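Engineer: Kindly generate the corresponding structure for this input.
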Amino acid sequence: MGPLTGEDGISRCPWGGGPGVMRDYHDREWGRRVSGESAYLERLTLEAFQSGLSWSTILNKREAFREVFHGFDADAIAAFDEADVERLMQEPRIVRNRMKIEAAVTNARATVALRDVEGLEAFVLSFAPEDPPAWHDTAEMATTSAESKALSKELKRRGFAFVGPTTMYALMEAIGIFDPHLLGCFRRGSA
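Structural biologist: This is a model prediction of the structure:
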């Protein structure tokens, strides 16, 4: 399926066609570069929490995630202990999955450790594809790439968790490492 024209007369990737949180995310954020450690850690964390769920579920809980994870400040999250994990397991405004919560803490600690090398942002950007994809319709779209597989492998080697190749591909799309919009989508080329 190619881009769809919404009731507002604008052509978008099909998943962002209807009014609401998904369209807002598509139009304002998806595929746009972010900067700074906390922005990268937020996206990495939310992509991990999304695994097995709909993205709209995560978007609807995003403000609560930001609150309970202290604006995705790596130092603050890295200091979480078992009591903090238990507190988050009782927090109804977020996804209460122990493995994902523990992965968020693990990833914050790994992010802090990565500062001694190049930092999370530079590290993730170093896996940008040399030949970015350009799709006409959703049937052509991939869910992994050689770059997302390499990023996943290297993040795991550096102590990160819940960073599989599909999750890392979604991260690369979300933060605009390449333009993920379909050809014909009004956002294509505007990142």
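Engineer: contacts and neighbour counts: CA atoms only from here.
Structural biologist: Will do.
Engineer: So Val85 versus Ala174, what's the distance?
Structural biologist: In this structure, Val85 and Ala174 are separated by 27 Å, where distance is defined by C-alpha to C-alpha, to the nearest Å.
Engineer: Neighbour count for the two, which is higher?
Structural biologist: Regarding Val85 and Ala174, a neighbour count based on other C-alpha atoms under 10 Å identifies Ala174 as having more, with 23 against 19.
Engineer: Could you tell me how far the more buried one is located from Phe123?
Structural biologist: From Ala174 over to Phe123 the distance is 16 Å, taken as C-alpha to C-alpha.
Engineer: another one to check against the first:
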Amino acid sequence: MKVIYLNQGKFQENTYICLEDKEALIIDPGNSFLSIQANLQGYKVVGIYLTHGHSDHTVSVDDLMDAYPEVPLFMHEGDRDFIDPKLFIPYGAAIYHSFIAIQEGPLAIGHFQTEVIYTPGHSMGSTCLRIKDCLFSGDTLFKGTVGRSDLYGGDEQVLMQSLKKLKKLNLCLKVYPGHDQVTTLAYELQNNPFLR
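Structural biologist: As a prediction, this is how the structure comes out:
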């Protein structure tokens, strides 16, 4: 599997495009619609996955779903408030397309066999997505630190419990966070004070 990494926007959010067998899975499409689209030539888009509902991770969703109208959108129900057009939640932004509510466990997206790991704490609906030896951690886990827990739906104690869940995963996993640099779970267990 090839992973394309785009870092753009005011918050320097990371968007990931997973490519395999002529299929593309987009994870956290932030402020990078044209850049995302430029990397999809020759691939069938089979899904858009949101690790959580904050606007810096969702800005391009409607544009992508307009461009690829048959593509399903996946997100945890816990972050519905952030994308509800009737609500104005800080760090949220309206999405005018429906989404498929995900649960913890296996999830097939096209040919991608993934595992959803429910990791609330940064927000109520935060998840990580494991594909093969890759862990897309959203804003739950960063290189050397973790996501903030003081925003709407955040909870520091819940986040600490979620991190305990991540500590039990395979140390060989490569971690693709929502911001900053790619890392590994082994590195984080050795160097991240929140995982000790």
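Engineer: Need the TM-score between these chains.
Structural biologist: Structural agreement between the overlaid chains, expressed as a TM-score with TM-score structural alignment, normalised by the length of the first structure, amounts to 0.29; 98 aligned residues with a C-alpha RMSD of 5.6 Å.
Engineer: The helix or strand containing Val175 of the second structure - contacts with which helices or strands?
Structural biologist: When elements are defined using DSSP states H and E, Val175 of the second structure is found to belong to strand 174-177. Applying 3 or more C-alpha pairs under 8 Å, 6 or more residues apart in numbering; DSSP states H and E, one finds that strand 174-177 of the second structure contacts strand 134-138, strand 183-184.
Engineer: Can you tell me which of those strands is most buried?
Structural biologist: strand 134-138 (a mean of 24; mean count of other C-alpha atoms under 10 Å).
Engineer: angle of the longest helix along the second structure against strand 134-138?
Structural biologist: In the second structure, ranked by residue count with DSSP state H as the criterion, the top helix is helix 156-167. Calculated by axes from the mean of the first three to the mean of the last three C-alpha atoms, to 10 degrees, helix 156-167 of the second structure forms an angle of 170 degrees with strand 134-138.
Engineer: Quick check: buried residues in helix 156-167 of the second structure?
Structural biologist: Neighbour-count burial for helix 156-167 of the second structure, counted by 16 or more other C-alpha atoms under 10 Å, picks out 156, 158-160, 162-163, 166.
Engineer: Select the longest helix from the first structure.
Structural biologist: Secondary structure of the first structure per DSSP H: the longest helix is helix 98-114.
Engineer: Following element in sequence after that helix, please.
Structural biologist: Counting by DSSP H and E, the element after helix 98-114 of the first structure in chain order, helix or strand, is helix 120-125.
Engineer: Next, the buried residues of the helix or strand just after that next one.
Structural biologist: Following the chain from helix 120-125 of the first structure toward its C-terminal end, the next helix or strand by DSSP H and E is helix 146-157. Of the residues in helix 146-157 of the first structure, those buried by neighbour count under the rule 16+ other C-alpha under 10 Å are 147-149, 151-152, 155-156.
Engineer: Just give me the closest of those to Ser38 of the first structure.
Structural biologist: Looking at those and their distance to Ser38 of the first structure, the nearest is Leu155, at 16.6 Å (C-alpha to C-alpha).
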